[in-house]
Every structure is written in structure tokens, then in C-alpha cells.
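**Student:** Sharing a sequence plus its predicted fold:
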Amino acid sequence: MVQQPSYFSLSDLVETDQRYAEVKRQLSPFERGSDEYLKKLIELCPLTQYVDDAELNKQQAIPVPNSQEDGYGPVYRSVLSPERQVSCFDISLPSFYHHFQLCTRLWPDNKCLGVRPLDAQTRTYSDRYEYITYAQVEERSRHLGSGIMSLVNVKRCKSLDSNDFIVAIFSHNRPEWVLADLACQAYSLTNTALYETLGPEASEYIMNLTGAPVLLFAKEAISKVISVLKDLRYVNTLICIDELTDSELHMLNSSLLPRKQNTNGEEISFHCLSQVEKIGATVQLPTTPPTLESIYTISFTSGTTGVPKGVVVPQRNATAGLTGGLAVVRIGKPDGTFMKDMCFLPLAHILQRQFLAYGLSTGGSLGFLHDPSPTNLVEDLKVLKPDYVVLVPRILTRFEQAIKQSLKKANYKGSKLPPALIHQIRASLGLDNAKFVLTGSAPISVDTLNFLSNALDVQMRQGYGLTESFAGMCFGEGSDINKGTVGPVGITCEVRLKSVPSMGYYADKDGKGEVQIRGPQVFTEYFKRPEETKAAIDDSGWFSTGDVASIDDAGLLKVIDRVKNFFKMAQGEYIAPEKVENMYLSSCPLVTQVFAYGDSFRTYLVGVVGIDEEVVKNTLAHKHGSLDPLRGENLANAINDNIRIKRDLLRLINGCCAQNLQGFERLHNIYVAIEPLTVEKNLVTPTLKVKRPVASKYFKEILYDLYEQGSLIKEDKL
């Protein structure tokens, strides 16, 4: 018997499912797998346009018949591919790199990676973006990969084409980051990214665990690299992605190396990117493109406790995640031109990595901030005017408050904004051309999404996924978001809920439980952590996410809680602090950060709260005018020092969550600050998850004082 292939591509789906007969008809003139065929298939996406709207609105994910087991809900699959999960776009495109190569063949002169050039005379940035093309990116990344292979392997006394090592990248977003990523893929090299905000201990841990012999970094990180170099056991090649003069390179190599050799006795040397590209162009090593099983990247999740875990991401996970996005997100513009994206979220995070793949698989272009500070976002958006952008909820809530503030100043009281005003608002944020805005990674209120959708006349999409699923596996839109859901599971995953009896969730009875996912988009191991892998993935391949959710009749997922992070109060009630924190963050525009804390000998919660300075002042102004002249921490201190003001603020904050939190889940006393939880203080991860044990210790005295002060709302009926 001939064994059936394990893959099932999107092209297989459209060739076999009658609902996509029109797609199949338009593809029929082309040889399957040819560039012309693939180009046409890209143009014909997303698949959602070929399914009846009424049918799609009624049910977007459906339960697999007879799939429910005791203690679990049924298995759900996307209605777009209910019989089988899709593993890739087409078998001729087994990796993100092959998608990029296809675009390079189809559109070699398309704008690819863009920056605002700096004028050397005036030291100001241009009011336009300049780009390198797909053909230029392909050539430069190939030369860079050839150069990295040559330098590393000569020192290891190995064949120049040996690709049995890992490349580490340590930089903010910029074109060179993408060049390095593509260089690795061209030669089937695995890469890993160090968060800029990771401390030296975590960076050292990742470098030594992966045995990475090469590190690419930005010039501003040279001092950090030199300071940890003495503890990096396997590094032999250091590449600065900024230009360095011959004298600077000589100084680094002769005077600033803490040691001349690594633990393997290999020489350590500094280089700059252009130098490595020249070496690669001279050697011209043949590329070794990846397969479905090649390891694309090891993405380290900065856990809330312990050392980071490395999620091993094969190309099959990445290309599945990419395909899932292509199936539901519109690719081109109606006039046939290509999309522009602002590459804003750190590329070390998997969500931006997914949309990097999306952009460079559709002939689109990516723009980068002229300076990595998020404060530059709006300035650069106004110059770039992207067609879509991926942003975290914190940025969107700031947009919301800025728009509301401007409407208030203009004394506008209407419920429906006129087109001219919408145009003005869009232009003020650089979203003149935006077709959609996608958000993920943290909760956001339905009210915020609806307000921004109306104020900007733009489609707001909320995604759900994890590093372990190569980011988005659900992409909600429109009515999905209005219901507070993150949409249906995509075509490259399946999902089910698992009962959590200890928290009162019974997936087979009340339809609520821990989210489990399985399929081509889902990882299969943590790097060198077999125990962690076994604990996370069961024998049937189901990965337990730690998120608690419900699935409604339309098959839409709604995340409502987190597993395990709960504690017991003195009265015997269990509290899930992440649920509490997320509810405040998603419901209340007054707060930007929340750390909820419960002492098991007490009957109520206290917390540390980050406040939105302008919103708080404007809200309290009518009653507490003394706050008007205060700024920053002076404002926060004034609130902390005045029980009456703090009580009023707390009542307002709790009022936002009155319908969604029980009395024992609400905060009874708070300490406020402008930004109390930062990565630099080691209180949150780079993805902004609270490091609960660390935060409890850090705020120990403050939390003790809050309990000593007592409940500020106990007289209220909660």
C-alpha cells in the first residue's frame, strides 16, 4: 500500500473542496506548482470570500463528529477546512524562505525593506522611506549567509558548508535583522534572538545553552557584548551590523577582547556586516534551502519564573502559521498594488515574526522605525502610511485616549463621526491608508476595538496564539470582536477544551476549560528541556496552553482565565490573579498596568496599578482640581498620599469591572504609579507578563502597608 503524504496543502484544499471551485477554475490554465500557479493562488486568497457570508457568520469552526471524550470538549476545526488540517501553502513552498524566493522571482524590483535615511549634515531624518528591493535583499542575505558559514567553520576546522550551528541575533528591528534571518534560512542555519531587554544572565544562558558560535548585534550593544563575552563559552565570531571603520575593528580585536579564544580553543574576532558580506560574495557558497523539517528558529519565551524556555520552531510550523494567515487575511489592495507594513513589534517576538513572513511572502514592503523607541511610532507612521500594522493593546489604548482627548477639546459630542473628521483622525496617526489593524499578546476591551474601528474607519482584528503555535492561530474580526472573542481556530490547527476541576471549569458540561491545540502549526519540543516538553504535550500531541476559554455556538474562542496562577484567600475563595488583572486592563481606560496580590490570611485583594496620567487627571478634575498642575510620579504620589482621592479613583476603576468581577475578586486598596512594572526592574517579561514571585518580593513593603491601611471600599456593597 502506498503511504499517503503527511502534508495537506492549501492548494490541495482548493483543488478538492467544491466550495473553492471558482479558485480551481482560475488556476486551471497553469501548471500546478509553477510560479504562475502560485502567483494566481496568492491573488485569489483569502479563502473566506468563497464561503457564503451567512454560513460563515453562523459557524466559523465546527466540532469534529464523535470527537468528545470524558473531561474534554469536542475537537473544533475551521469551517474553511473541516476534514483535514492544512500544513502548507503548496508542497513546492516548504518554508518561509521558499515563499520569499518566489516573491523574488515574481517581483524582483518590488520595494522590500525600507528606512528613513539620516542626513549627515543636518542630523535629521528624511520625510520619506528609501528601500532595497527583493533582488537586493536576496543577494545580500545570500552573501551574508555565505560569509557567516565561512568565518565560523574555518575557526571550527570544519567544512565550509557545515550548518550544524546556531546563529544568535541581538538587535532592535532594522533591515539587517531581516537580512540575518534570511541568510540563516538560505543555508538551513537555525537562529535565535536575544531580547534587547533580557538581562545579561538570561542572554548568557541562551548563548551557552544553544552553543551559538556567532552573534550579530547593533553597534550600541558593543559594551554589553564585551561585558558578557568572558562568560560565553562557544562564541568565535562577533558581527556588528552597523558599519565599523578599520581602526575601530582593529581596536576591538586587539584591545577590547576579554579573551582571545573560546573554550574550544577557537579564535574570537570582531567583524562588521559589510565585511562579512564581502567575504561571502568572494567565497560564494551554494545555498542549502530548508525543508519542512529544518529548524527555522528557537524562540525563547521569557517565562514568569525560572530560566527562559526555548520553543523549537521547524519550518513546518512557520509555513503553517503563514498559510493560516494567508487563508483569512486579505493580501493585496483592490488596485493590484502591494501592501506596506510597519515592522514595529520586536522581531524577537513571534507575532512580528509571523507578519514578517506574511509581508515577505506577498511581495509587500516593510518599514522600520528611524529609532527603536516606541515614542517614534506615530511620527514614522505618518511618513510610511502603511496599509496595515500589528500593534499591542497598550498602543491602541493610547490611540483611543488621544482621539477622545482631541474630540473633547474640539467639543465634539456626536455619536457618529463625519467622514472629514475620520480622515483627519486617520492622518493624525499615519493610518491614512490602513485597511486593517491587528492586535494580540494581551487582552483589550471590546469598547476600545469598536471605538477605534469607528473613529478610524478601519477593520480591527484581534488574534490569539502563542510562541508554541508560531503566533496567531485565530484571527477574529468584525462580529467576532463584538462578542469579545478572538475568532475561530485557523485551518492549520485544531482546538479543544480540557476540564480544570480545581478551578470549577468542566469542558464537557459547561463548555469552559483549558485550551489545547494540535496540528501542523504547533511545536513539538522545548530545546533541551524534555521534562518540560512531556509536561506540556500529551501522548496524542495535544499542547496545553495554560489559557482557559469558552467556545460559542459559532465556534469562536473567548479567553477568560489562566490555569494554575491562583491562590486561596482567608475566606476560602480561590483567586486567579491573571484573570483579575486582564479584566481591569481590558475594561478600564484609567489603568495601563495591574499587579493583583492576595495574602492568604486576608479576605480581600490589594494591588499595584499603573495609571494613564491624562485620563486619570481628566476623570478626577471635576472633583479634585488640585491634581491639574501635577505630572508624572508627582501626580501618582499625590493620589497615594490622599485617601479620599485614592478611594474615588479606586471606585471608578472597580466600576469598570462591576459586571465581570465578583466582590472578592476586586481590588480593595491600591498603590499607583505611572509605570510600576518594567522589564528593567525584572517585574515583567519582554511580552509584559507579570513575574509574580519577583513582583511580590519587590513590592513587599508597599503591599504590607496597603493591608495595614485596610480596605478603602469595605463599606461599599460588593
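**Tutor:** All right, it came through fine.
**Student:** When you work out contacts or count neighbours from here on, use the C-alpha atoms and nothing else.
**Tutor:** Noted.
**Student:** Quick check: next helix or strand after whichever strand or helix holds His250?
**Tutor:** According to DSSP states H and E, His250 maps onto helix 246-255. As assigned by DSSP H and E, the chain's next helix or strand after helix 246-255 is strand 269-272.
**Student:** counting contacts, what elements does that next one pack onto?
**Tutor:** For strand 269-272, the elements it packs on are strand 237-240, helix 246-255, judged by 3 or more C-alpha pairs under 8 Å, 6 or more residues apart in numbering; DSSP states H and E.
**Student:** Pipe the ones you listed into a markdown table and attach mean neighbour count and distance to Ile42 per row.
**Tutor:** Formatted as a markdown table, the helices and strands packed on strand 269-272 follow (neighbours: other C-alpha atoms under 10 Å; distance: least, C-alpha to C-alpha, whole Å):
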| stretch | mean neighbour count | distance to Ile42 |
| --- | --- | --- |
| strand 237-240 | 22 | 36 |
| helix 246-255 | 14 | 45 |
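**Student:** adding another structure so you can compare the two:
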Amino acid sequence: MGVSAADEKVDWSRIENRAPSVAHMFRDRVTALPDGEAFRYPVGEDWRSLTWSQTRDRAYALAAGLVELGVAAEERVALMSSTRLEWVLSDVAVMCAGAATTTIYPTTIHEDVAYILADSGSRVVIAEEAAQVETLRAHRAELPDLRKVVVIDGEGDGDWVVSFAELEESGRARLAAEPGVVDARIDALTPDHLATIIYTSGTTGRPKGVRLTHSAWTYEAAAVDAIGILSQEDLQFLWLPLAHVFGKVLLTLPLQIGFPTAVDGRVDKIVENVGVVKPTFMGAAPRIFEKAYGKITTMMQAEGGVKAKLFGWAGGVGKEVGLIRAAGGEPGGMLALKYRLADKLVLSKIRDRFGGRVRFFISGSAALNEDVARWFDAMGLLILEGYGLTETSAASFVNRPFAGGYKFGSVGWPLPGTEVRIAEDGEILLRGPGVTSGYHQLEEQTAEALAEDGWFATGDIGEVDEHGFLTITDRKKDLFKTSGGKYVAPSLIESMFKGICPYASQLVIEGDGRRFVSALITLDPESITAWAAKNGMAGDSYRQIVTSQACRDMVQGYVDELNSKLNRWEQIKQFHILDHDLSVEEGDLTPSMKLKRKAVTTKYKDELDKFYVES
């Protein structure tokens, strides 16, 4: 691979001449493309669209409504909703009102909701439905700064609560009386004004509010635009939580570049929606790709016979072609003939499951297994893994969709304008326009993470190769040492297992200060139910299946395969299969589906301790 990050063509003018704020960026987009499609959203079984000018009309009305409620510049407006059109409109409205968005997941526990609202000093909350309003009402005494609650799906109470429609209506009245009120707010914004506070969903202690300015978001959008991987011809499908930094940056990109975005956060509708929307790209957490890989491969295994052999053959051909294309070539001769046949019979049908137009996926928020990435590539579906944190406005690194611009197992090259340095202990340090200005009201924690010269300590361990590709090894705090003095990187092992075992949902490694490594394993309910039907357990419950000896023997085979790829001190000597999967609702995973390791190992400490009882 002769290409390196230094060879990349970058349109630096995009970054140097970027808009002063997100609101300016939005207003410029409306001016440039008033009749272009901006957002697509579901209504019943149909999809409807808003043009950029229609989006402005609604966003300006909502912004004026916030002004009418007394929201001042940089004051916080909290959004507590699933991913839907109203979230998009509300966030844009907050930007246009000169205020700042506080993002809250709808699954956040009540105590943390109250803490986030109080800590951020949020003046208004835009909530999704009545149950959330009642949660806020129950904590009203703890929230002296909270003036009003706006409910999307519900009615106002004539006092503290107003409906979304009422907010929009009051804004239209304000605009009629003062047509320039919103534009005046936008004109007053500067790059250094606060745009967003995102509270990290940490595994211990109170969430920390990450302060992100307008310049951080406009840089992110302009830097992606500058590398030319997206254009107005693209169509995005956006389902990720918009309270998460990954979702938020994917919402900022269309304002800069101008492509339309289909928005629907219902996770159970992702596969159906992708087939209908037919996007050209989509961002997702690795778990989505792992589930698709597991479902398709186990389904083919279950078919057996000629179909399974054909699927395996086609995948092998696809991998050969993928390697050639990654190096900048095209298959020729007999391989080209085999590929055309494999594509017609198998590979194109897999791509059709994802709408048939995907140019690439973007994976972020956790480590993507390299084997899973290579499998998708063999199918003709390139996954570009990226890397960033809430504190770096999401994207700091991303692979590029051209020959020599991506390397499986890495998170790619830095965005132009972002610097990287590896500390002596292997920690990744980042500096650039996307880095946070600090943690809200936490000077000590800010000083610990952010040096005076601008370098941010990520807490991740990694290395940069000679071509500029960054590979993440593990979280610094997750690395542990066995009682024998050997270091183990759990995230890497956990990711490897998901590429080996198509039935795996989660693997949680334990062994800190222990004499060997053990693990908790959960299996994907859908995949393991299909396996059970082929193994004499049709109709059995999930618990019956995963606690059966046949299931354990099957999993043991995959654990043995994993161990064959590990150093002796890293190998899993004991494991326990939980009788239920881990979930966001039970506090095991973050809303972006990232494992809360400490929470899980603490919850199942008794099960893990049994492995280490001396016999």
C-alpha cells in the first residue's frame, strides 16, 4: 500500500472559509438549495419530505417560539427524545435562537435526567411524550432554572407545559410582529459561542457535560466536506441516537454538504427502512453490523447443502476481489468471470437487503471486528471505521472510500486539521478545532484531560503506522494485569470473538489480578433461536436454549477457536453463558450500544468469583 495520509488531496478552502456557526451554516444551505430535499421522515407507512426552505420555515418558527419563552443567547434548551424529525427541527431551532442544546437520551434514568438538567442550567426541555413530562414534574423542585416544558406528543397544561404545536404557533406570531428576530440571533453568533453540551454516559460516577462550541461543529462538517467523500448526490439514512455525538455530527454534515437525510430512530425498523429508503451511506454502531453478519451467515449455514456451499464460494471470491480493489486494481481473467457469477447469484442479493445503493457504511462508537468488516467488503459493502469521542465532536479519524485510503482493523487517517500524538505509555493524544473547550463546571477534570497547549488525553491506547493509519488497541482504563503480571486488552479479544462466533451478542472479559482470564457470554436471541430449531430445540425458550449442554458445547468450540489466536495468558479458561442478553434498559450498555464493563462485571461478580475458588 503506497498511499499515505500525506498524499491525500484536501480542499482546505472548505475549512478556512467555513461558516461562523451551525446556524449560519444552515442559513447558507437554505439560500444555496431552497428547493432541494432536506429531510425525509415517516408518516404511517409512507415517507414525506421537507425542502430546505420548508425546514427553515419550521425551524425559524420554533426558534422564535424559544425567544418568546425568554431563552437568551447560550442558554440551554434540553432535548429528550428519540431520533425523529422533531428532534432535528428542535436542534436546528436552538442553534438559530443562539441558544445551546443539552442532549438527553430518552432512556436516561430519572435521577440522571434531573442531574443533567440542573447541572446544565437548562431553561426549557423539549420532551417526547407525557411520561417524560411527569418525570420532570416529579423533579420540578430540584430544577429552579427550568421555565417551560415542551411536549412533542402531548398537550399543554396552560401553565408549565406547552405542546410542540403551540411553541411553533407562538413563534410564528413573534415572527409576524418581528420578522428579523431569528436572523438577528444568528447574526450575533460567533465561532466561540457554546452550541452543545453532551453528557457522557460514563460507567461510574455522575455524567460529565462536554462543552462543544459552534466552531467545533462547523470544523467537523467542513473537514469531512474537504476530503470529498460525500456530495449532494448522496442520501443518508439516520437512525442513530441524536443525543449521541456520532448522531449529532451526522446531522451536521447535511447542513454543510446539502445531501438529503431520511430520519427514523426506530431500531426495529432499520432493516425495513434501509430497503425502502435505499440510502447511499449510513452510520451505525458495530453491533448493527455484527447482528447482520450473524443473521445472514447462520441463515446460510442452516440452509446447508448446495446453498451453503454457493454462499461460501461467493464470499471467497468476493474477498479475493476486495483485496485487489483495496490495492487499486480490478480482477481480470478467470477471477473476473467467477466474480460476475458470484455477484449475480449471491453478492448482489446481499446488497439488495441494504437497498442496493450503499457506497459505504460508517462505523463508530466502539471497535468493529476486522473479520466482520472484511465479510461486508466481500459482499461489496465497504465499512469505513472511524474514531472520535464526545470530547472531540465525534470524528477525529476515518477511513476513506478509495484504494489505499482504508485499512481494515484501523480507524483510518485523521481529518485535516486534527493532530495526533502517541504518549510514552501508548495513550492517544489529539489536538485540533474539534476538541472540547472543557467539561461544564468541572475545572479540575478539564485540566486533567486537556493540556494548556491543547492536547487532549483520550484514554485510548493505540499506534500510528507508516501510512498514517491509527489502530486502537484498547481503553487505557480497561487494560488489566493478571496475577502473573501479564497485560490483557479485553476490548480486542471481545471484538475478535464476535467475528468468530456468529451467534455472539456480547463477550465480557474478566481477569484483573486473577490467575487466569474468564468471561461472561451472551448470545443473540434471534440467531440462537434459529440454531435451536435446527438442533432439536424448536419452541424452547431462550433460557432453555442457552443453558443447554448442546449450546454450551457449540459455544465452547468457538471459544477454543478464539483461544487458538491468543497468547497463553490471554486465553479464556472459564466462561458462563448468561440466560439473558445485556441491554441498554438494564444499564449494561450505553445508548450507543457500548459495553459498560464495570457495571456488568460488578453486577455478575458472584458468577465470576466462582471461577476463582480454589479447589
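**Tutor:** Ah, there it is. All values derive from a computational prediction rather than experimental measurement.
**Student:** Ok, which of the helices and strands packed on strand 269-272 of the first structure comes nearest Phe300 of the first structure?
**Tutor:** Phe300 of the first structure lies closest, by C-alpha to C-alpha, to one member of these: strand 237-240, at 20.8 Å.
**Student:** equivalent range in the second structure for that closest one?
**Tutor:** Under TM-score structural alignment, strand 237-240 of the first structure corresponds to residues 148-151 of the second structure.
**Student:** What lies in contact with that stretch?
**Tutor:** Contacts to stretch 148-151 of the second structure, defined as C-alpha atoms under 8 Å, 6 or more residues apart in numbering, come from residues 69, 123-130, 133, 156, 160-164, 167.
**Student:** one more time with 10 Å, if that's ok
**Tutor:** Residues outside stretch 148-151 of the second structure that contact it (C-alpha atoms under 10 Å, 6 or more residues apart in numbering) are 66, 69-70, 77-81, 122-130, 132-133, 136-137, 156, 159-167.
**Student:** post-alignment, it versus the first structure, mean distance?
**Tutor:** After superposition onto the first structure, stretch 148-151 of the second structure sits on average 0.6 Å from its aligned residues (mean C-alpha distance after the TM-score superposition for the first structure).
**Student:** Looking at the helices and strands packed on strand 269-272 of the first structure, spot the one closest to Val495 of the first structure.
**Tutor:** Among these, the nearest to Val495 of the first structure by C-alpha to C-alpha is strand 237-240 (42.2 Å).
**Student:** need the longest helix for the second structure.
**Tutor:** With secondary structure taken from DSSP state H, the second structure has its longest helix at helix 305-326.
**Student:** helices or strands next to the helix or strand following that helix in the packing?
**Tutor:** Remark: after helix 305-326 of the second structure, the chain's next helix or strand is helix 333-342, criterion DSSP H and E. Applying 3 or more C-alpha pairs under 10 Å, 6 or more residues apart in numbering; DSSP states H and E, one finds that helix 333-342 of the second structure contacts helix 305-326.
**Student:** before we move on, the earlier item: same list, the helices and strands packed on strand 269-272 of the first structure, but as a markdown table with distance to Ile422 of the first structure please.
**Tutor:** Rendered in a markdown table, the data for those read as follows (distance: least, C-alpha to C-alpha, whole Å):
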| stretch | distance to Ile422 of the first structure |
| --- | --- |
| strand 237-240 | 44 |
| helix 246-255 | 51 |
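**Student:** nearest to Ser441 of the first structure, of those?
**Tutor:** strand 237-240 (30.5 Å).
**Student:** Show me how far that closest one is from its chain's centre.
**Tutor:** Distance of strand 237-240 of the first structure from the chain centroid (C-alpha atoms, centre = their mean, to the nearest Å) equals 27 Å.
**Student:** Please apply the same query to stretch 255-273 of the second structure.
**Tutor:** Centre to centre, stretch against its chain (C-alpha atoms, centre = their mean), the figure for stretch 255-273 of the second structure is 13 Å.
**Student:** Which positions within that stretch qualify as buried?
**Tutor:** 255-265, 270, 273 (16 or more other C-alpha atoms under 10 Å).
**Student:** where along the stretch 51-200 of the first structure do the helices fall?
**Tutor:** Along the stretch 51-200 of the first structure, counting by DSSP state H, counting those that start in this stretch, helices occupy 53-58, 96-106, 134-156, 175-186, 200-210.
**Student:** among those helices, which is nearest Gly513 of the first structure?
**Tutor:** With C-alpha to C-alpha as the measure, helix 53-58 is the member of those nearest Gly513 of the first structure (22.7 Å).
**Student:** Against which helices or strands is the closest one packed?
**Tutor:** Based on contacts counted as 3+ C-alpha pairs under 10 Å, 6+ apart, there is no element that helix 53-58 of the first structure packs against.
**Student:** packing partners for the helix holding His250 of the first structure?
**Tutor:** Under the contact definition 3+ C-alpha pairs under 10 Å, 6+ apart, helix 246-255 of the first structure sits against strand 269-272.
**Student:** Would you mind getting the average deviation of the strand it packs on from the second structure?
**Tutor:** Following the fit onto the second structure, the mean deviation recorded for strand 269-272 of the first structure is 0.8 Å by mean C-alpha distance after the TM-score superposition for the first structure.
**Student:** Where in the second structure does that strand fall?
**Tutor:** The aligned range for strand 269-272 of the first structure is 160-163, by TM-score structural alignment.
**Student:** Go through that stretch and flag the buried ones.
**Tutor:** Buried positions in stretch 160-163 of the second structure, judged by neighbour count with 16+ other C-alpha under 10 Å: Val161, Val162, Ser163.
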